[in-house]
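[1] Got a sequence here, can you model it:
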Amino acid sequence: MIQTVLSTLVEVIVPLSIPVAAGALLGRYKNLDTKPLLTLYLYFLSPAIILDTLATAEISFDDVYKTLAFSLLNLFLLWGLATLIGKILKLAPPEAAGLTLISTFTNSVNYGLPLVLLAFGQLGLDKASVYVIAQMVIVNTIGVYFAARSQFSVRSAVKSVFSLPAIYAAILALLLRALGLHMPHELASGVSMAAGAYSPVVLAILGAQMVKVQVAHTERNVQLAFWTGLTVRLLLAPLLAALVLLALNITGTLFSVLLILASMPVAVNSVVLAERFGSSPSLVSRCIVWTTLASFLALPVLIAVVGG
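    As a prediction, the model looks like this:
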């Protein structure tokens, strides 16, 4: 077991850590501006990898159905768990909202996809594509609701979803599959080349974002919420995800991929929502940093257990 974990650490985490470390160093010493890179990622690289993957992915309707069912059921169970814990601990509304963001949203896009590709190969990436699309929709709808229930607007949520180029890339890929068509070879080659740039660029962005996250001293009443958030994200979330996967009778590579993606650290975008809507951004920031650092050790163990 120890040998398997060490092997996974070397073969998966070490390659991932190189662009993350590069991004962190550039962010720390060269003040790397991630905004242009985020635009590149959001409007070019993300649609490219979604189109390239979905157009040729070896996924069945059963995979799609089970992935969507897992995404929604796991989300609402985590929401319920965070709400229950918040009430038991009598957390203030900002900390309760922050705990919900910490518990429910993971870094499955710019950390999860490269990890799955290295750990499970192209088949794993195929299985992950539907989950990632679902997460993009969920974060821009339900995520906004979690962060600002009183300010939530269905119209603005729908608008935010359809402002994502990746959604149109997914629709195009699904249409091509349904009609039995393929992109011209030259166009497909260009899309594949862009998709190949996805992993190093988004991991470098993650590294730069990590060093810019402000981890200020927090008040004593936030400390309890912080340790609770760490416990939920690192321990309870993987256990709950495994139970949901077993309940839905999901097995094989799809089981492994969905379990890993559901066990990722807190999504960096969570702090954006927390800052915008006053959902204890200091709490969310600290959990982003520490769950990401912990994941470098925890995820190899989990991958080894599920047989990546």
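
[2] Only C-alpha atoms from now on, for both contacts and neighbour counts.
    Noted.

[3] For the stretch 201-308 of the chain, which segments count as helices?
    Here the stretch 201-308 of the chain has its helices, by DSSP state H, counting those that start in this stretch, at 220-231, 237-247, 252-262, 269-277, 281-306.

[4] Tabulate those in JSON lines, adding columns for mean neighbour count and distance to Ala55.
    Converted to JSON lines, the helices of the stretch 201-308 of the chain look like this (neighbours: other C-alpha atoms under 10 Å; distance: least, C-alpha to C-alpha, whole Å):
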{"stretch": "helix 220-231", "mean neighbour count": "17", "distance to Ala55": "37"}
{"stretch": "helix 237-247", "mean neighbour count": "18", "distance to Ala55": "26"}
{"stretch": "helix 252-262", "mean neighbour count": "22", "distance to Ala55": "18"}
{"stretch": "helix 269-277", "mean neighbour count": "21", "distance to Ala55": "27"}
{"stretch": "helix 281-306", "mean neighbour count": "20", "distance to Ala55": "27"}
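
[5] Can you add distance to Leu26 and give the ones you listed back as a markdown table?
    Formatted as a markdown table, those follow (distance: least, C-alpha to C-alpha, whole Å):
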| stretch | distance to Leu26 |
| --- | --- |
| helix 220-231 | 28 |
| helix 237-247 | 32 |
| helix 252-262 | 27 |
| helix 269-277 | 20 |
| helix 281-306 | 17 |
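
[6] which one of those helices lies closest to Ser192?
    Ser192 lies closest to helix 252-262 among the helices of the stretch 201-308 of the chain, at 21.9 Å (C-alpha to C-alpha).

[7] contacting residues around the closest one?
    With contact meaning C-alpha atoms under 8 Å, 6 or more residues apart in numbering, helix 252-262 is reached by 63, 67, 106-108, 112, 116, 120, 123-124, 127-128, 131, 237-238, 241-242, 245, 299, 302-303, 306-308.

[8] how about the helices of the stretch 201-308 of the chain, which one is nearest Ser17?
    Relative to Ser17, the nearest member of these by C-alpha to C-alpha is helix 281-306, separated by 8.7 Å.

[9] Tell me how far that closest one lies from the chain's centre.
    12 Å (C-alpha atoms, centre = their mean, to the nearest Å).

[10] one more to put side by side:
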Amino acid sequence: MDAILLVLPVYFFILLGFIAKRVFDEEINERTIVIISLYFFQPILIFWGLTKSPIDYAFIATPIIYLTIILILLFVLFFLSKLIFKERKTQSIYLATALVGNTGNLGIPLGIALFGVASVPYTSIINIANIFFIYIFSVYFFAREQFSIKQAFRSILKIPGIWFAFLALFVNYSEIGINKNLYTALEMGAYTSMVLQLLIFGIYLSKIKVRTIPWFLSLQVSFIKHICLPLFGIFIVMYFTDLNPYVSSILIMELMVPLAVNNVNMAALYNCRPYDVTASILVSSIIFVFLLYPYIQIIEYFIK
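    As a prediction, the model looks like this:
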């Protein structure tokens, strides 16, 4: 019950963005908010998350295992997408979104509900790994429809979040202290980033009509996100890692969360059907609500 209650604020801010766009349609420019989030607040979120806890084995191993699971499936999906979808742009959306979970806005509070505040360093570093995947692979797939491979990779290097991540890792590894007041400001910016992401999702959601939802794409994406990815993740964690049950359970939980709202940012930034991406996230989020209870049962089994 606590896990479900902690998820409610997430949907509250999504609803807030939805209502705001409905009421102040012309006054709200969603692309402007996307740019503010991507170039200003998300770098703060990344820096805050990567400097929150000292670097140790579990801290390093968890995001590496997470990315390994994601990248193996991405390799499989790259070939599978050509068989499922004929249009290249649809293939790009499929590859860019299907493996990117809402590890920050939803994963962090859900982790607190299930595992306590001790889970925050692990959910934060997994969220950073997820952001790395978005900024490198998702950006490439979204951008390749407009740019050449060379231009797509140049666009990746323009994303400030990557450079802030390297800076944060250097600060953490060098054990450079952060002033208490500065850390408070970083924390405020990090939580602002999460709220802004949810508002952006709500804003784009306000333009979605049920009859225009790309159901085939959305259901294919949700099948990968909610069935294939968690099952493959459980298999890898059980048989190929030596993480303790507590950290393993956190990792599995982060593989189960629905699609990331950050997908909308990238789709909007590169004009790659942001409303189709929003619809896919909506379908994934609804499916997640029905799967939340069995997910929690699976996670509790691993804790034991």
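
[11] Got a TM-score for the two of them?
    Scored against TM-score structural alignment, normalised by the length of the second structure, the superposed chains reach a TM-score of 0.78; 298 aligned residues with a C-alpha RMSD of 3.5 Å.

[12] The equivalent of Ala267 of the first structure over in the second structure - nearest residue in space that isn't next to it in sequence?
    Ala267 of the first structure maps onto Ala260 of the second structure when the alignment is built from TM-score structural alignment. Closest residue in space to Ala260 of the second structure, ignoring its immediate chain neighbours: Asn102 at 3.8 Å, by C-alpha to C-alpha, 6 or more residues apart in numbering.

[13] What does that neighbour correspond to in the first structure?
    Aligned partner of Asn102 of the second structure by TM-score structural alignment: Asn107.

[14] what's around that match, how many residues?
    For Asn107 of the first structure, the count of nearby residues is 22 (other C-alpha atoms under 10 Å).

[15] what do you get for Val117 of the second structure?
    12.

[16] Contact partners for it?
    Contacts for Val117 of the second structure (C-alpha under 8 Å, 6+ apart) come out as Gly111.

[17] Next one: it from Thr103 of the second structure, what distance?
    Distance of Val117 of the second structure to Thr103 of the second structure, given as C-alpha to C-alpha, to the nearest Å: 15 Å.

[18] Likewise for Ile296 of the second structure?
    Taken as C-alpha to C-alpha, the span from Ile296 of the second structure to Thr103 of the second structure is 16 Å.

[19] do Glu145 of the second structure as well
    Taken as C-alpha to C-alpha, the span from Glu145 of the second structure to Thr103 of the second structure is 26 Å.

[20] With Leu243 of the second structure instead?
    Leu243 of the second structure sits 19 Å away from Thr103 of the second structure, going by C-alpha to C-alpha.

[21] So which of the two has more stuff around it?
    Thr103 (29 against 17).

[22] A strand includes that one, no?
    No. Judged by DSSP: H, G, I helix; E, B strand; the rest coil, Thr103 of the second structure forms no part of a strand; its state is coil.

[23] Tell me, how many residues neighbour the alignment partner in the first structure of Ile227 of the second structure?
    When the first structure is aligned by TM-score structural alignment, Ile227 of the second structure is paired with Leu235. Using other C-alpha under 10 Å, Leu235 of the first structure has 13 neighbouring residues.

[24] just Ile171 of the first structure next, same as before
    15.

[25] And it, what's its match in the second structure?
    Match for Ile171 of the first structure (TM-score structural alignment): Phe166.

[26] Could you report the distance from the residue nearest to Ala260 of the second structure to Thr241 of the second structure?
    Asn102 of the second structure is 23 Å from Thr241 of the second structure, by C-alpha to C-alpha.

[27] just Ser155 of the second structure next, same as before
    To Thr241 of the second structure, Ser155 of the second structure is 35 Å away according to C-alpha to C-alpha.

[28] same thing with Leu199 of the second structure?
    37 Å.

[29] you'd agree Thr141 of the first structure is up against Lys159?
    No. Judged on C-alpha atoms under 8 Å, Thr141 of the first structure makes no contact with Lys159 at a distance of 9.4 Å.

[30] Looking at those two now, which is surrounded by more residues?
    Taking neighbours as other C-alpha under 10 Å, Thr141 of the first structure and Lys159 compare with Thr141 leading, 21 against 13.

[31] Show me what that one lines up with in the second structure.
    In the second structure, Thr141 of the first structure lands on Ile136 (TM-score structural alignment).

[32] and that match, what is it in contact with?
    Phe153, Ile156.

[33] What's the local residue count around Ser129 of the first structure?
    23.

[34] which residue lines up with it in the second structure?
    Here Ser129 of the first structure is matched to Ser124 in the second structure, going by TM-score structural alignment.

[35] what's the answer for Leu248 of the first structure, then?
    Match for Leu248 of the first structure (TM-score structural alignment): Phe240.

[36] Repeat that for Thr83 of the first structure.
    So, by TM-score structural alignment, Thr83 of the first structure is matched to Phe79.

[37] Which helix or strand contains that match?
    Here Phe79 of the second structure sits within helix 57-84, counting by DSSP states H and E.

[38] Which residue of Leu199 and Thr241 of the second structure possesses the greater neighbour count?
    Comparing Leu199 of the second structure with Thr241 by other C-alpha under 10 Å, the one with more neighbours is Leu199, at 28 against 13.

[39] Residue in the first structure paired with the more buried one?
    Match for Leu199 of the second structure (TM-score structural alignment): Ala204.

[40] Quick check: closest non-adjacent residue to that match.
    Per C-alpha to C-alpha, 6+ apart, closest to Ala204 of the first structure is Gly23, 4.0 Å.

[41] Could you do Ile299 of the second structure as well?
    Ile299 of the second structure sits nearest to Ser249 (C-alpha to C-alpha, 6+ apart), 5.6 Å away.

[42] now what about stretch 177-197 of the second structure, what contacts it?
    Contact partners of stretch 177-197 of the second structure, identified using C-alpha under 8 Å, 6+ apart, comprise 13, 33, 37, 41-42, 44-48, 104-105, 171, 261-262.

[43] Relative to Ile55 of the second structure, which of those residues is nearest.
    Nearest to Ile55 of the second structure out of the contacts of stretch 177-197 of the second structure is Val171 (C-alpha to C-alpha; 10.8 Å).

[44] For Thr97 of the second structure, see how far away the closest residue to that closest one other than its chain neighbours is.
    In this structure, Val171 of the second structure finds its nearest non-sequential neighbour in Thr51, 7.2 Å apart by C-alpha to C-alpha, 6+ apart. Using C-alpha to C-alpha, Thr51 of the second structure is found at 27 Å from Thr97 of the second structure.

[45] ok, now Tyr11 of the second structure?
    In terms of C-alpha to C-alpha, Tyr11 of the second structure sits 20 Å off from Thr97 of the second structure.
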